[in-house]
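1. Build me a structure from this.
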Amino acid sequence: MSSEVYFSNLRSRGQKDNKNSKIKQLFDGAKFGDLIQEEDLTAIKLHFGERGNDAFLKPVLVNAVVEKTLNSNGKPFLTDTNTLYFGSRHNATQHLETAIKNGFAYAVTGAPVIIADGLRGDNWIPVEVGLKHFQQVKIAGDIISADSMLVLSHFKGHGMCGFGGAIKNLAMGCASAQGKVEQHQCAKPVISDNCTGCGTCINSCPLSVMSLSDGKAIIELEECVACNNCLAVCPESAVSLDFDALPEFMERMVEYAYGAVKNKKGKVGYLNFLMDITPDCDCEAFSDAPIVPDIGILASKDPVALDTASYDLVNQQVGLENSLLEHHHQKGGDKFRGVWEEVDGRLLLEYAEEVGMGSKEYHLINL
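-> Model (predicted):
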């Protein structure tokens, strides 16, 4: 059975159809107001952007969702969880500082910021899921405590799951630090023969689980939490992902996404923003050039249908020159495989449908 996905392009010739107005129309079209009961503490789940990144969802657009939530008599708060890697959002203090520097101040968005898993990522609640890889998942306490949730996702590429959209926003974005470790447990970095033993990766390892042996770097895999700091700093590109492990990694992500919304009883709405469609996650401390033109904004109560429609719309574009996109520039070509050739993000969509998160079949409704 197909799910409804509402779409608005980005053309605008006046105030009544600017981006904020379009967001409000999508909110109404998808009937998100029905998800919010009076006095609901409503989590608006988004990504505040890493320091140095500029492709994350703009705070002024988030304000439109806040206003609609307030008009629905909800009590909105903006939220995300701390990161596993040691960047500018590793604990709640740094995370709040980064959010404010990136523009997510109350005066701009109209809602307070709450880091959902606490000061050091240890505020979490177990959720029973009973799926292939996990019987139980560790979801941020304030995500569980929220009465309803709106999930705002910047749709873009991702090196480990092909693309990042609503499902990834739920999976990594709603997990505690330990939950992120569990998702990455099967997909730890590997070191190739290109290693020169320079020691750069060893100095970057926050847990000191890397060392030199016979002039090559080695990783104590039992202690590694897959923060992937070593991938980013290796000057020889000798540290890489274990691509064979990524299908299981995606399944683990889906099971965490399933757990993030299990207790919400359907009171979750999703918006995907197909703008600044970069090759990488907003967790990077930079933003590469977009791989396709800006497309529009989509809304649905079904995250699988929403991500599938977003994926399809990206692939209908002609790829942009002077971007990381190396293959499939033509209309219909898989743009995310064109960037991350060895990663098939469609596996994530298939497993999400299999576990009952939604349907890949959708009916696109233009507003």
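2. CA atoms for contacts and neighbours, from now on please.
-> Noted.
3. list the contacts for L347?
-> Contacts for L347 (CA atoms under 8 Å, 6 or more residues apart in numbering) come out as 247, 250.
4. starting at the chain centroid, how far to stretch 44-53?
-> Taking the mean C-alpha point of stretch 44-53 and that of its whole chain, the gap between them comes to 10 Å (CA atoms, centre = their mean, to the nearest Å).
5. before we move on, what about stretch 357-367?
-> For stretch 357-367, the distance from its own C-alpha centre to the chain's C-alpha centre is 20 Å (CA atoms, centre = their mean).
6. Ok, stretch 84-92 next?
-> With CA atoms, centre = their mean as the basis, the distance from the averaged C-alpha position of stretch 84-92 to the chain average is 15 Å.
7. likewise stretch 283-301?
-> Between the centre of stretch 283-301 and the centre of its host chain there is 11 Å, according to CA atoms, centre = their mean.
8. Enumerate the positions of that stretch that are buried.
-> 283-284, 287-292, 294-301 (16 or more other CA atoms under 10 Å).
9. Please look at G130 and Q136 and confirm they touch.
-> Yes. Taking CA atoms under 8 Å as the definition, G130 is a contact partner of Q136 at 6.6 Å.
10. who's more crowded, the two?
-> Remark: of G130 and Q136, Q136 carries more neighbours, 17 against 12, as counted by other CA atoms under 10 Å.
11. which SSE is I365 in?
-> Assigning secondary structure by DSSP states H and E places I365 in strand 362-366.
12. what does I139 give?
-> According to DSSP H and E, I139 maps onto strand 136-140.
13. quick one on the thing from earlier: mind giving me the packing neighbours of the strand holding I365?
-> Packing partners of strand 362-366 (3 or more CA pairs under 8 Å, 6 or more residues apart in numbering; DSSP states H and E): strand 3-9, helix 303-315.
14. which of the ones you listed sits most buried?
-> helix 303-315 (a mean of 24; mean count of other CA atoms under 10 Å).
15. N82 - how many residues pack around it?
-> Using other CA under 10 Å as the criterion, N82 is surrounded by 32 other residues.
16. swap in N71?
-> Taking other CA under 10 Å as the neighbour definition, N71 ends up with a count of 12.
17. How much space separates it from Q37?
-> Per CA to CA, to the nearest Å, N71 is found 11 Å from Q37.
18. Repeat that for L271.
-> Distance from L271 to Q37, by CA to CA: 19 Å.
19. So for the two, which sits in the more crowded spot?
-> Residue environment comparison for L271 versus Q37 gives the larger neighbour count to L271, 29 against 17, counting by other CA under 10 Å.
20. Here is the second sequence; please produce its structure so I can put it next to the first one:
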Amino acid sequence: MKKFIKRLLGLTAAAAVALAGGAAFGAEAEVPVVYFTKDISPAGLLKIYDKISADITGKVAVKLHTGEPNGPNLLPLPMAKALVAHIPNSNIVETNVYYSSPRQTTEGHRETLKTNGFDFCRVDIMDEFGTVMLPVKGGKHFTEMSMGESITDYDSMVVYTHFKGHSMGGYGGSLKNIGIGCADGKVGKRMIHAKDGSQWGRTQDEFMEAMTESAKAVVDHFGKRITFINVMKNMSVDCDCAGASAAAPALADIGILGSTSLLAVDQATIDMIYALPENKDGGLRERIESRHGLRQLSYMKELGMGTGEYKLVSLD
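-> Next up, the predicted model:
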């Protein structure tokens, strides 16, 4: 663990490009910074947030995945409580889900929030009262995406993500948190998952691309007023949407990463997984590759959301 973190920390931009498999561009000052700490605690989280929060203003949506009832791998509640308390005029936002779950309805969703302890602040279920279409620029699947209506009530968004595996996406990073998590439960999520009249139907690559286009709509909507945090703790091959049946984590906790660049933070997180010996990755690499999860990263590059380059800076 210490060896691979040392290899990643303090890299020059060129070295980070080589690690990510990209090509160099421009000056080092143009390369997105990804901040990292091994301190997975409220203090560590706030230390990361304060480095990436310069453009977070006004009414702030804190987007996180609150999970199915009694999920065993959810991030510690004190971290979410500390983050919301630290950000003026903020509250948690969610949307209802597409699959069979108590969270398919707003009423069931609110009961789940109580069960999982997320009743410590206001939680806005953004599609409770309707939907809104946000433009998708440059996509090949969509020209617009259906989102929870109240996303337009916010000036800024903080994307607070529990990084872990996922049965369909391979992994769930910041991209999935907003690409699926801001799309409304009945229209937007169906647009992303469904094809040819079926409930699901997309190929793995198509699903990754559709999810990425949805995330791009959110990023473009907020512009500079969006920032991203990935917490590498309790990393199961399953998502928190698996609820009580989620597999137990099979790899050690790593730390917290934060950036103002969506592609940079997800690329850096994936690079940390791939820097682990295969017998120490808890099955995440196989889960990612069997679901074509890396297509999330390559398609972000194709959509002009970045190059995959970053400079990793330790706050420890």
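21. TM-score them against each other, please.
-> Scored against TM-score structural alignment, normalised by the length of structure 2, the superposed chains reach a TM-score of 0.84; 283 aligned residues with a CA RMSD of 1.9 Å.
22. Report the mean deviation for the strand holding I365 of structure 1 after fitting onto structure 2.
-> After superposition onto structure 2, the average distance of strand 362-366 of structure 1 to its aligned residues comes to 0.6 Å, using mean CA distance after the TM-score superposition for structure 1.
23. Which part of structure 2 matches that strand?
-> Structural correspondence for strand 362-366 of structure 1: residues 310-314 of structure 2, per TM-score structural alignment.
24. Same question for stretch 289-299 of structure 1.
-> Residues 248-258 of structure 2 are where stretch 289-299 of structure 1 aligns, taking TM-score structural alignment as the criterion.
25. Same check on stretch 154-161 of structure 1?
-> Residues 162-169 of structure 2 are where stretch 154-161 of structure 1 lands when matched by TM-score structural alignment.
26. Structure 2: strands as residue ranges?
-> Across structure 2, reading from the start of the chain, the strands by DSSP state E fall at 33-37, 60-63, 90-94, 123-125, 131-135, 144-148, 156-162, 164-166, 170-172, 226-232, 255-259, 311-314.
27. Just tell me the aligned range of stretch 97-107 of structure 2 in structure 1.
-> Under TM-score structural alignment, the alignment places stretch 97-107 of structure 2 onto residues 83-93 of structure 1.
28. for stretch 64-83 of structure 2, that is, sorry about that
-> Following TM-score structural alignment, the aligned partner range for stretch 64-83 of structure 2 in structure 1 is 46-65.
29. coming back round to it: would you mind pulling up the elements that the strand holding I139 of structure 1 packs against?
-> Other elements packing on strand 136-140 of structure 1 under the criterion 3+ CA pairs under 8 Å, 6+ apart are strand 124-128, helix 177-184, helix 246-261.
30. tell me the contacts of V231 of structure 2?
-> Residues touching V231 of structure 2, when contacts are defined by CA under 8 Å, 6+ apart, comprise 40, 160-163, 255-257.
31. just the residues you listed now: which is nearest S101 of structure 2?
-> Proximity of the contacts of V231 of structure 2 to S101 of structure 2 (CA to CA) peaks at H162, which lies at 19.8 Å.
32. what sits against that closest one?
-> With contacts defined as CA under 8 Å, 6+ apart, the neighbours of H162 of structure 2 are 64-65, 74-75, 172-173, 230-233.
33. give me that answer again for 10 Å
-> 64-66, 73-75, 172-174, 177, 229-235, 239-240, 256 (CA atoms under 10 Å, 6 or more residues apart in numbering).
34. now structure 1: which of the residues you listed match?
-> Counting by both residues aligned by TM-score structural alignment, their matches' CA atoms under 10 Å, the contacts of H162 of structure 2 that remain in contact in structure 1 are 64-65, 73-75, 172-174, 177, 229-235, 239-240, 256.
35. Of those residues, keep whichever come out buried.
-> With neighbours counted using 16+ other CA under 10 Å, these contain these buried positions: 64-65, 73-75, 172-174, 177, 229-235, 239-240, 256.
36. Where do the helices of structure 1 begin and end?
-> Using DSSP state H, the helices of structure 1 run over 19-29, 59-71, 92-101, 106-109, 141-145, 166-171, 177-184, 200-204, 229-233, 246-261, 303-315, 335-339, 346-354.
37. C161 of structure 1 against L246, yeah?
-> Yes. With contacts defined as CA atoms under 10 Å, C161 of structure 1 counts as touching L246 at a distance of 7.1 Å.
38. overlap in contacts of the two?
-> 342-345, 347-348.
39. which residues touch the aligned partner of F142 of structure 2 in structure 1?
-> The alignment partner of F142 of structure 2 in structure 1, by TM-score structural alignment, is F134. Counting by CA under 10 Å, 6+ apart, F134 of structure 1 touches 128, 182-183, 252, 255-256, 259.
40. In TSV, list these along with distance to F104 of structure 1 and neighbour count.
-> Supplementary listing: the contacts of F134 of structure 1 in TSV, determined by distance: CA to CA, whole Å; neighbours: other CA atoms under 10 Å:
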residue	distance to F104 of structure 1	neighbour count
E128	33	14
E182	29	22
Q183	28	26
R252	30	26
E255	30	27
Y256	26	33
G259	27	27
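41. of those, closest to S359 of structure 1?
-> Each of those was scored against S359 of structure 1 by CA to CA, and E255 proved nearest at 15.6 Å.
42. Next one: whatever residue of structure 2 lines up with the closest one relative to I180 of structure 2, how far apart?
-> Under the alignment (TM-score structural alignment), E255 of structure 1 pairs with E213 of structure 2. According to CA to CA, E213 of structure 2 and I180 of structure 2 sit 10 Å apart.
43. go on, V31 of structure 2?
-> Here V31 of structure 2 is placed at a distance of 27 Å from I180 of structure 2 (CA to CA).
44. what do you get for M208 of structure 2?
-> M208 of structure 2 is 11 Å from I180 of structure 2, where distance means CA to CA.
45. Now list whatever residues contact both of those two.
-> A shared contact of M208 of structure 2 and I180, defined by CA under 10 Å, 6+ apart, is any residue touching both; here these are 192-193, 214.
46. Buried ones in the strand holding I139 of structure 1, by neighbour count?
-> By neighbour count on 16+ other CA under 10 Å, the buried set for strand 136-140 of structure 1 is 136-140.
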